[in-house]
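any chance you could fold what I've pasted below:
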Amino acid sequence: MTEAEFRALCLSFPDAVEGFNMGSTYFKANGKDLARLLGGGRAYFTGVPVEEVEMLVEAEPGTYWADNHYKNARCVVAQLEPLSAEVARGFLERRFRQVAKKAVLKAWEG
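Sure, this is the predicted structure:
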């Protein structure tokens, strides 16, 4: 997956916006983080349970990374190159469902 493909995927969710803050590009829905592009072919996903972060890092250390700061913040860093669009969409969709307004979510699901 390229950064351009990742950007398009993030912005495919209703009301998703892009901005720049603290040295990276963010994608938000309803004012809450969905993900960030960190540069260097890396992105991070938010709203990932600590147990899942640990499992991902252990199972695929070439793709996923997280130190204690990221784990405790429920985030995981991913290398985009080995990441499939399907996997990225799964992370983003789960987070979107966590943060979207109920009316937006209902319309999107309908």
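
could you use CA atoms for every contact and neighbour count after this?
Noted.

what strand or helix carries residue 20?
If you go by DSSP states H and E, residue 20 is part of strand 17-21.

for that strand, name the packing helices and strands.
strand 24-29 (3 or more Cα pairs under 8 Å, 6 or more residues apart in numbering; DSSP states H and E).

quick check: buried residues in whichever helix or strand comes after the strand it packs on?
Next in sequence after strand 24-29, counting helices and strands by DSSP H and E, comes strand 32-39. Of the residues in strand 32-39, 32, 33, 34, 35, 36, 37, 38 count as buried by neighbour count, 16 or more other Cα atoms under 10 Å.

and this one, please, so the two structures can be compared:
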Amino acid sequence: MTFEDVRAFAFKLPGVADGTAYGHPCLKAHGKFLTRVWDDGDTLVCPGVGFDERELLIEAEPETFFVTDHYKNYPYILIRLSRVEAGTVERLIERRWRATAPRKLLKAHDAETA
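Sure, this is the predicted structure:
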């Protein structure tokens, strides 16, 4: 999986746009941070992953999921795109998108995709 694959999936969701976060290109949903890729082009920064879930993911697949000291105290996980299954990233991105979306938009989106 590449960041372009992530972008292609994310742009299927209403309200997703390119943006910047701390001087780096990122994706935003409804004006809120959705995800970004590190300068290495392979590490995806994924917010909205609680500490327990993060620990389980890292324990299950330490070559794929990890966290640095910078993110240790925040509900974020880092993902190696070259090792992860697309469906896993898509589920995490959609979950984060849903957390940022207005209820009216969620209802309309869910009605369209049902």
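
need the TM-score from the superposition.
Once superposed, chain against chain, the TM-score is 0.90 (TM-score structural alignment, normalised by the length of structure 1); 110 aligned residues with a Cα RMSD of 1.4 Å.

for residue 84 of structure 1, see how far away the residue nearest the centre of structure 1 is.
Taking Cα atoms, centre = their mean, the centroid of structure 1 lies closest to residue 45, which sits 2.9 Å from it. Separation of residue 45 of structure 1 from residue 84 of structure 1 (Cα to Cα, to the nearest Å) stands at 14 Å.

ok, residue 24 of structure 1 next?
With distances taken as Cα to Cα, residue 24 of structure 1 is found 21 Å from residue 84 of structure 1.

cool, residue 105 of structure 1 as well?
24 Å.

ok, which stretches of structure 2 are helices?
If DSSP state H is used as the criterion, the helices of structure 2 fall at 3-10, 51-60, 86-100, 103-113.

ok so, going back, and the residue nearest to the centre of structure 1, how far from residue 110 of structure 1?
From residue 45 of structure 1 to residue 110 of structure 1 the distance is 25 Å (Cα to Cα).

for the spatially closest residue to residue 79 of structure 1 that is not a sequence neighbour, what are its contacts?
Of all residues not flanking residue 79 of structure 1 in the chain, residue 42 sits nearest, at 4.6 Å (Cα to Cα, 6 or more residues apart in numbering). Going by Cα atoms under 8 Å, 6 or more residues apart in numbering, residue 42 of structure 1 touches 77, 78, 79, 80.

what distance do you get for the third one to residue 68 of structure 1?
In this structure, residue 79 of structure 1 and residue 68 of structure 1 are separated by 18 Å, where distance is defined by Cα to Cα.

between the two, who's got more neighbours?
Neighbours were counted for residue 79 of structure 1 and for residue 68 using other Cα atoms under 10 Å; residue 79 has more, 20 against 11.
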